[in-house]
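Q: this one's structure only:
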C-alpha cells in the first residue's frame, strides 16, 4: 500500500449501523474489501451487510467487546430527538472515544455539521462540534467530515422536506427559509466516508462536504415540489413564525416529532456552506446537484424528467 492511500482488508466498526447513513455505509465498506462490524443495540434483528455486534453508547461497558481488534471506528450516533440531546451526545462521545483508545483503534471517523462558529451556532450544531472535541480528546487520530443537509430516502431533513411538499398545496415559511445551505446527496456522503476510512492523509483532519448547488431553503422546497408534483409550490415568507411555532406546524403536517423538528429548525438560521474543497483531493469525483439528489431520493432514475 502506498502511504496515504486508503487501506483495504481492515476491520471497521460502524456505530449507528442501522441508521440513515450507517445502513448505506456498511455495504459500501464491505464492497471495498473491509471486514465490517455493524454495531447495533439489537444484533439479533439485524439483516444488513457486515457482522452484527452488540454495542450501546449509553452503556460504556458494552463498547469493549465491540471495539476489540478494530482498526477504524466510524461514529454515526446522535440523540437529536431527545430534549437533553446535548448532554447525551457528550456523554456518549466521551465514552466511545475512551473505549476506542483503550482498544487500540487507529482512526476515528465522525460525520458532523457545517457552520461557522463566528455566526453563533445553534444548539444542534454546537453539540456536533462538542462531539468532535470529545472524540479528538481521546487521542485516537480523528477524521471529521462536516456536511449540511443530507438528501436521501429516510433521512430526517429530507423526509421533512418531502412531506411538507407532498401534503401542502401552498406554504407559509419563516425567515429562515431565505438562509443559504449546500445540500448533499447521501450517495456522496457515503462515498466520502468510505474514502477516508484507513486513509492516513485524512488522520487528524477536518473536511467540509457540499453538493454542487448553494440554495435557500425556499429554493429547495420549490425544486422538490417540481420533482414530486411537476409544478412549483406557492410559498409566502413571513417574519412571525418562531422556531417553536414552526416545529408545532411541522408536527401537524409531517410525522417528524416536535423535538427533532425544533432542533433542526433552530439550525436553519445558520448559513451552512462549504468553503474548503480539500476532500476532493483525497476522494476525487464531482458531487451531485440538488435536483438529481431529490430524484434519487424519490426513486427516479437519472434519465427521468
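A: Here it is on my side, so go on. Keep in mind it's a predicted model, so treat the numbers as computed, not measured.

Q: drop to CA atoms for contacts and neighbour counts, all remaining ones
A: Will do.

Q: and the gap between the spatially closest residue to residue 28 that is not a sequence neighbour and residue 257?
A: Spatial nearest neighbour of residue 28, excluding adjacent residues (Cα to Cα, 6 or more residues apart in numbering): residue 194 at 7.0 Å. Counting by Cα to Cα, to the nearest Å, the separation of residue 194 from residue 257 is 31 Å.

Q: who's more crowded, those two?
A: residue 194 (21 against 14; other Cα atoms under 10 Å).

Q: tell me the contacts of the more buried one?
A: Applying Cα atoms under 8 Å, 6 or more residues apart in numbering, we find residue 194 in contact with 25, 28-29.

Q: putting a second one here so we can go through both:
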C-alpha cells in the first residue's frame, strides 16, 4: 500500500513511519523541508497551509495519515480547521481511500478546552472531501520528545515542590508512544468505506497528581505535591503558566497554554471498540515512562573524552 504521512517529522510521525515501512508499506514522508528529513520512507514536500502543495504529495496514495496540528500558534483553531479542510479536499481529489487521523479524547458534551474542541472539529472537516476517516482519539502520549510528556518530566525534574491546581485531580488515560503507533498501523486493516471513531488509551486511568508522583518515584526523586485551589483556567494562572513553564520545560508558550487548558477535561476511554480491530494489551503508565526515559538516555550525545 502507498501511504502518505502528513507530519512525518513530528513526535508521533517519526515513530509511525518506520513501523509502516517495517509492515511492508511504501511510505511518503511529507514535510515542509524534505531535504532535512533523515528518517525512512521517501521524503516529499508538502505543507497543509499551502493546499497547492498537497496534490503531488497525495497523488497515487491509497491511504494518508494526518498527524498535523498548529498548537504553537495563538490562532491554532482557525489554522487547524483550514488545514484539515484543505487536506481532506486534496485527498478526495487524489482518490485516497482512507484518512487516518490522530485526534483527542474528551466527552463532546463537556465544556471542552479549545485544543480538544479543535481536535474533534477537525475529524468532520477532514471528511468533507468524501474520503472515509478513521479517527483515533487519545489523551497524553508518553514518549521522548512529546510535548505533554516533556512538561511532566521537566516539572518533576526541576521543581522539588509542585503547586498543583484543581486540574491535578482530573482523570486521564495516558498511552505509550509504541502502543499509539500499534493502533495507528493496525487500523489500516479496515477495508470498507465507513467512517470510524475509536478511543484509545493505556492500561491505567490516573489523576495528573498520580502521573507526577509516579515519575518522581521512578526517577528516585522526592517531589512534594502542594494542592492549591486555583483553577488553571483563570486568566492569572494561565498567564503565569504560559510564561513560567516554557522556561522549565522547553515547550513553547502557545503549546503550553493550550495543553494546560485541556487539563481541566477528563480524557478517559469510555468505549473500547477499537479492540475489535486491533487487539492487544497496552502497557501501563510506569512502563511507558521507563521506555520514554530509556529513549531519552539513548538520545543524549556521548560525553567527550
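A: Structure's in. What do you need? Remember, predicted model here, so these are calculated numbers, not experimental data.

Q: Count the residues that sit near residue 222 of structure 2.
A: A count of neighbours around residue 222 of structure 2, defined by other Cα under 10 Å, yields 14.

Q: does it really touch residue 212, like I thought?
A: No - Residue 222 of structure 2 is beyond contact range of residue 212, at 11.0 Å (criterion: Cα atoms under 8 Å).

Q: what's in contact with stretch 95-108 of structure 2?
A: Defining contact as Cα under 8 Å, 6+ apart, one finds that stretch 95-108 of structure 2 is touched by 58-67, 112, 116-117, 119-120, 123, 126, 131-139, 184, 193, 199, 265-269.

Q: What about the equivalent of residue 280 of structure 2 over in structure 1, how many residues nearby?
A: Matched to structure 1 by TM-score structural alignment, residue 280 of structure 2 sits across from residue 285. Neighbour count for residue 285 of structure 1, taken as other Cα under 10 Å: 12.

Q: cool, residue 51 of structure 1 as well?
A: Residues lying near residue 51 of structure 1 (other Cα under 10 Å) number 15.

Q: center of structure 2, which residue is that?
A: Nearest residue to the geometric centre of structure 2 (Cα atoms, centre = their mean): residue 141, 5.9 Å.

Q: hey, which helix is longest across structure 1?
A: When secondary structure is assigned using DSSP state H, the longest helix within structure 1 turns out to be helix 85-103.

Q: give the contact list for residue 174 of structure 1.
A: By Cα under 8 Å, 6+ apart, residue 174 of structure 1 lies in contact with 237-242, 246.

Q: So which of these belong to strands?
A: residue 237 (DSSP state E).

Q: quick one: which of the contacts of residue 174 of structure 1 is nearest residue 41 of structure 1?
A: residue 246 (32.8 Å; Cα to Cα).

Q: quick one, what contacts the aligned partner of that closest one in structure 2?
A: In structure 2, the residue matched to residue 246 of structure 1 (TM-score structural alignment) is residue 241. Residues touching residue 241 of structure 2, when contacts are defined by Cα under 8 Å, 6+ apart, comprise 256-257, 260.

Q: Kindly report the same for residue 152 of structure 1.
A: Going by Cα under 8 Å, 6+ apart, residue 152 of structure 1 touches 158, 185-186, 293-294, 296-297.

Q: give me the stretch of structure 2 that the longest helix of structure 1 matches.
A: So helix 85-103 of structure 1 sits over residues 76-94 in structure 2, by TM-score structural alignment.

Q: Give me the contacts around that stretch.
A: Outside of stretch 76-94 of structure 2, the residues within contact range by Cα under 8 Å, 6+ apart are 48-49, 51, 54-55, 58-61, 64, 69-70, 114-115, 118, 121-122, 125-131.

Q: Structure 2: which residue goes with the residue nearest to residue 28 of structure 1?
A: Under the alignment (TM-score structural alignment), residue 194 of structure 1 maps onto residue 185.

Q: Following superposition onto structure 1, what is the mean distance for the helix or strand containing its match?
A: For residue 185 of structure 2, the host element (DSSP states H and E) is helix 177-186. For helix 177-186 of structure 2, the mean deviation from structure 1 after alignment is 0.3 Å (mean Cα distance after the TM-score superposition for structure 1).

Q: whereabouts in structure 1 does the helix or strand that that helix is followed by align?
A: Along the chain past helix 177-186 of structure 2, the next helix or strand (assigned with DSSP H and E) turns out to be strand 196-199. Aligning strand 196-199 of structure 2 against structure 1 (TM-score structural alignment) gives residues 205-208.

Q: For that stretch, which residues meet the burial criterion?
A: 206-208 (16 or more other Cα atoms under 10 Å).

Q: Quick one: residues in contact with that stretch.
A: Counting contacts by Cα under 8 Å, 6+ apart, the residues touching stretch 205-208 of structure 1 from outside are 114, 142-147, 274-279.

Q: 7 Å instead?
A: Applying Cα atoms under 7 Å, 6 or more residues apart in numbering, the contact partners of stretch 205-208 of structure 1 are 114, 142-147, 274, 276-279.

Q: So which of the contacts of residue 241 of structure 2 sit within helices?
A: Checking these against DSSP H, those in helices are 256-257, 260.

Q: Could you pull out the strands in the stretch 51-200 of structure 1 for me?
A: Secondary structure of the stretch 51-200 of structure 1 by DSSP state E, counting those that start in this stretch: the strands cover 51-54, 72-75, 107-113, 142-147, 150-151, 171-173, 180-181, 184-185.

Q: got CSV for those, with distance to residue 92 of structure 1 too?
A: As requested, the strands of the stretch 51-200 of structure 1 are arranged in CSV below (distance: least, Cα to Cα, whole Å):
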stretch, distance to residue 92 of structure 1
strand 51-54, 15
strand 72-75, 10
strand 107-113, 13
strand 142-147, 16
strand 150-151, 23
strand 171-173, 35
strand 180-181, 28
strand 184-185, 26
